[in-house]
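Got a predicted structure plus its sequence, pasted below:
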Amino acid sequence: MKSTFTKFCRRRLAAAIATLALGAASTAAIAQDQKKGISDDVVKIGLLLDLSGVLTDIAGQGTATAVQMAIDDFGGKVNGKKIELVFADHNNKADIAAAKAREWFDTAKVDALLDVAGSATALSALEVARLKNKIIVFNGPGTLRITTDLCAPTAIHYAYDTYSLANVTAKAMLKNGGDSWYFLTADYAFGASLQQTATEVIKEAGGKVLGAVKHPTNASDFSSYILQAQSSGAKVIGLANTGADTVNAIKAAQEFGLLKSGKQKLAGLLMFINDIHAIGLPSAQGLLLSEAFYWDLNPETRAWSKRYFEKAKRMPNMIQAGAYSSTMLYLNAIKATGTDDTETVMKKMKATPINDFFAKNGKIRDDGRMVHDMYLFQVKAPNESKSPWDYYKVIGTVPADQAFLPLAKSTCPLVKK
């Protein structure tokens, strides 16, 4: 009995020592991180936006407004150190985006890029962030490559991507009989990615793609593209573009009477509330689209959006809401760890569940994709809208594990197979 009791006591003592050791190690790790402190005694956030081009209405000044709101709501300081925001226009040119990112990281002491508008510009800035070992978060671009073959340990894709958009919208159209497609595709990385992803979804569901036509960004005349789509006989015309290009394509479709016969429908694969506002409900009514956020979803979204409206004089889109949310995640990670060190902050961000007005039970996967629910909306008819910006009807909610590319299919080298 004595021997058994002695062994029991020894085991309990060993367990207690091990627990103390783990606690000490954890405390030591936290202390070590805190010793790193805030570099240059300031937390500097950068944004590379489209302030003068085709994306300016959806990924321009409005994003800067949302990030500044987050900084202000945080009190303008984190752990006693000032938070600064810098932003610039990359003119939708990849070389300018890369050069500005490099300049900011090297000489302006920017700690993190928390958005880059546009896919081609985003990919160029991503490579600079990878080289400089800096945090980069994306809300504006959609290209899936951010979390597949070009994924980086310091990169997060936050609001949406081409897979989630095409997956949700295309499946809804297919369910309603839209089994033949023709694409109007923006001739750059984002458009190609959106068309490819939608094509895969369509073919997997037994549908077919009859063809596609590419158009330059910021195209002034869509008449020839609409005529080609019309003559294809496809039941669905998929708009693999965004911003002003999407608005102009829909207006041209109306002018040419593409939708009057009822034989063809438009599918906006990336549309924002800004686009519906620009088009107007008479032309946009009935469109199906997917988004990660809508200002009138619930009391939380309404409360934040009304504050945003007071500053921007328009309701926010999912890019702007995501930019606020991801900025708060970044600043809270710095507050919790006591440092702006890249590895430490990124580790904390990836370990933190996202529960705010933008996303519930959101989480950042190993490939850098922040997964969350997506929503399928239908644009209201004019007589259904009760107030300005009252544009969407919620058709359905798609859970995160069904909306985004399954991790098992990811080609990201960071994902353990």
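Received it, and whenever you're ready, just let me know what you need. These numbers come from a predicted model, not from an experiment.

For the rest of this, base every contact and every neighbour count on C-alpha atoms.
Will do.

Surely residue 366 touches residue 411?
No - under the criterion of Cα atoms under 8 Å, residue 366 is not in contact with residue 411, lying 11.6 Å apart.

Looking at those two, which is more packed in?
residue 366 (19 against 16; other Cα atoms under 10 Å).

isn't there a strand covering that one?
No - going by DSSP: H, G, I helix; E, B strand; the rest coil, the assignment for residue 366 is coil, not a strand.

Report how far apart the opening and closing residues of stretch 105-120 are.
Taking Cα to Cα, to the nearest Å as the measure, stretch 105-120 stretches 19 Å from start to finish.

can you list contacts of it?
40, 43-50, 55, 59-60, 92-94, 101, 104, 122, 125, 132, 134-143, 188-190, 323, 326-327, 340 (Cα atoms under 8 Å, 6 or more residues apart in numbering).

now, which of these lie within strands?
Using DSSP state E, 43, 44, 45, 46, 47, 48, 49, 135, 136, 137, 138 are the members of the contacts of stretch 105-120 that sit in strands.

now those in TSV, with neighbour count and distance to residue 391?
Shown next, in TSV, are the ones in strands among the contacts of stretch 105-120 (neighbours: other Cα atoms under 10 Å; distance: Cα to Cα, whole Å):
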residue	neighbour count	distance to residue 391
43	23	38
44	21	36
45	24	33
46	26	32
47	27	29
48	31	29
49	30	26
135	25	35
136	27	32
137	24	29
138	29	26
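
export those residues to TSV and tack on distance to residue 319?
As requested, the ones in strands among the contacts of stretch 105-120 are arranged in TSV below (distance: Cα to Cα, whole Å):
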residue	distance to residue 319
43	22
44	20
45	17
46	16
47	13
48	13
49	12
135	18
136	15
137	12
138	9
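
Would you check which pair of those lies furthest apart?
By the measure Cα to Cα, 43 and 49 form the most distant pair in the ones in strands among the contacts of stretch 105-120, at 19.6 Å.

hold the first one in mind and look at this next one:
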Amino acid sequence: MIRRMLLLATALAGLAALPAAAQPAPKREAIRIGILSDLSGSFADVAGPGSVVAAQLAVEDFGGRVAGLPVQILAGDHQNRADTGSALARRWFDTEGVDAVVDLPNSAIALAVGEVARSANRVALVTAAVASRLTGDACSPNLIHYSLDTWSMSNVPSRALVQAGGASWFYVTADYAFGHDLEKQSMDAVARAGGKVLGSVRHPLGTTDFSSVLLQAQASRAAVVALANSQADFINSMKQTSEFGLARRGQRVVGLAVYVSDIVSLGLETTQGATVVGNWYWDLNDGTRSFARRFGERMGGRMPTDLQANVYAAVTHFLRAAEALGSSTDGRAIVARMKALPTEDPIFGRGTIRADGRRVSPVYVFNVKSPAESRGRYDVYRVEREVPVEEAYRPLDQGGCPLLRGG
């Protein structure tokens, strides 16, 4: 009797020790992509609901299915809070079967969600945040960065304007980490190009009256006044540079973090002649115009921003990699496949993804048109220069990404 009980206990223990892989896996119903954005706050125009539309267009163009499974788009609002964004991403990954989180305006949220994706072994595709750390010390085998970062946004226009004769600079800088980063990287680029920094003044986030700040910029007699701020701060400061007549007095104004929706909001009377850097514009070619027309049909006539175009590109490339790997949920494997495949889509053309997760595609210096040159509300840029790739992005060996040393 005792011998039979021991045999039974041994058999039961053996069953309990069977690997989890031997148990039937739950059936997968869909490939799910979560657009985690700011749906109603300060980033809603540059990303927000338009990012959801861009993702839907990418899925439709891909055929709506991957490895025999339907592709579903979810949307969530991070409310510009890192804890809210992280919690939603964690729930999506852990309980709702989301394979990839896309968009992520607000760098603090992008950095936090990148860590959630790493721990869950899912995918984070950053198409809106601009922190250069995302491909620097915070790079991840689960993350790809599509939007331009603070390095490109600072270095490209700074070098271009110094070379065009803008030898002296003055900075109007938002007094928090984002503004400080833009200012420092631009100052370094100006110095490397042979220019000179005459001074800077910092302002609190949410400043509405820039009078004292702009008086200092005007008194500096700098050839270039650089606005190292964004969103409402950029709009307010740019509007007041026009009222102060800086451009009429021969000072060139450059915004280091500007989107087409900002220019449309301000109007060409205020922004004409400004220099802007971006990796996409809706009126570049037939492919961009076709996408913009379809986007506009769903967005009340609005044209897409470069951040929204990034969503289309990121989702398209993710679906290509997922198709190649079947129904795998291994985020690291999917990101590795995305890096191995050249990027290619009808609105950006061909590009690559570097080992640090940096998507590399053309970058442009734009000049804002005058009202007389414009053919319509969204006809705001003309291309001044296409920047060589080797100048447009931080060199791979200068970011400190641990992946490059096996980390």
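Perfect, thanks for sending it. Predicted model only: the values in this text are computed from it and were never measured.

rewinding a little: out of the ones in strands among the contacts of stretch 105-120 of the first structure, who's nearest residue 11 of the first structure?
For these, the nearest to residue 11 of the first structure is residue 135 (44.4 Å; Cα to Cα).

can you tell me how far that closest one sits from residue 325 of the first structure?
Distance from residue 135 of the first structure to residue 325 of the first structure, by Cα to Cα: 16 Å.

Kindly report the same for residue 236 of the first structure.
To residue 325 of the first structure, residue 236 of the first structure is 34 Å away according to Cα to Cα.

Which residue of the two possesses the greater neighbour count?
Neighbour count, other Cα under 10 Å: between residue 236 of the first structure and residue 325, residue 236 has more, with 25 against 22.

Per the alignment, that one pairs with which residue of the second structure?
Residue pairing (TM-score structural alignment): residue 236 of the first structure is matched to residue 224 of the second structure.

ok, now which ones touch that match?
Counted by Cα under 8 Å, 6+ apart, residue 224 of the second structure has contacts 166, 167, 168, 169, 170, 251, 252, 253, 254.

try 10 Å
158, 161-162, 165-171, 197-198, 217, 246-247, 250-254 (Cα atoms under 10 Å, 6 or more residues apart in numbering).

Next: residue 211 of the second structure.
Contact analysis of residue 211 of the second structure by Cα under 10 Å, 6+ apart lists 217, 237, 240, 241, 243, 244.

at 8 Å instead, please
residue 240.

what helix or strand is residue 87 of the second structure on?
According to DSSP states H and E, residue 87 of the second structure maps onto helix 82-95.

go on, residue 334 of the first structure?
helix 318-337.

Which other helices and strands does that helix contact?
helix 2-36, helix 56-59, helix 61-73, strand 77-78, strand 112-116, helix 342-351 (3 or more Cα pairs under 8 Å, 6 or more residues apart in numbering; DSSP states H and E).

Can you find the partner of residue 99 of the first structure in the second structure?
So, by TM-score structural alignment, residue 99 of the first structure is matched to residue 87.

swap in residue 145 of the first structure?
Using TM-score structural alignment, residue 145 of the first structure lines up with residue 133 in the second structure.

neighbours around that match, how many?
Residue 133 of the second structure has 17 neighbouring residues, counting by other Cα under 10 Å.

ditto for the one 4 residues further on
Residues lying near residue 137 of the second structure (other Cα under 10 Å) number 14.

How about the secondary structure of it?
Secondary structure, three-state DSSP: residue 137 of the second structure is coil.

Do I have it right that it meets residue 402?
Yes - applying Cα under 8 Å, one finds residue 137 of the second structure in contact with residue 402, separated by 6.5 Å.

which stretches of the stretch 151-300 of the second structure form strands?
Per DSSP state E, counting those that start in this stretch, the stretch 151-300 of the second structure carries strands over the ranges 168-174, 196-203, 224-228, 252-255, 275-278.

quick one: the last one aligns where in the first structure?
So the one you mean is strand 275-278 of the second structure. Going by TM-score structural alignment, strand 275-278 of the second structure sits over residues 288-291 in the first structure.

Need the contact partners of the matching stretch.
Outside stretch 288-291 of the first structure, the residues that touch it by Cα under 8 Å, 6+ apart are 160, 165, 168-169, 173, 267-272, 318, 374-379.

Check the offset of that stretch from the chain's centre.
Offset of stretch 288-291 of the first structure from its chain centre (Cα atoms, centre = their mean, to the nearest Å): 14 Å.

What sits closest to whichever residue in the first structure pairs up with residue 208 of the second structure if chain neighbours are left out?
Aligned counterpart of residue 208 of the second structure in the first structure: residue 220 (TM-score structural alignment). Spatial nearest neighbour of residue 220 of the first structure, excluding adjacent residues (Cα to Cα, 6 or more residues apart in numbering): residue 248 at 7.8 Å.

Check residue 47 of the second structure too.
residue 308 (5.7 Å).

For burial, what's the neighbour tally of the residue in the first structure that residue 71 of the second structure lines up against?
For residue 71 of the second structure, the aligned residue in the first structure is residue 83 (criterion: TM-score structural alignment). By other Cα under 10 Å, the residues close to residue 83 of the first structure number 19.

Am I right that residue 83 of the first structure sits in a strand?
Yes - judged by three-state DSSP, residue 83 of the first structure forms part of a strand.

who's in contact with it?
Neighbours of residue 83 of the first structure in contact, by Cα under 8 Å, 6+ apart: 42, 43, 44, 45, 71, 76, 77.

which residue in the second structure lines up with the third one?
Superposed on the second structure with TM-score structural alignment, residue 44 of the first structure falls opposite residue 32.

ok so, going back, would you check how far apart the residue nearest to residue 47 of the second structure and residue 301 of the second structure are?
Residue 308 of the second structure is 15 Å from residue 301 of the second structure, by Cα to Cα.

Cheers, nothing more for now.
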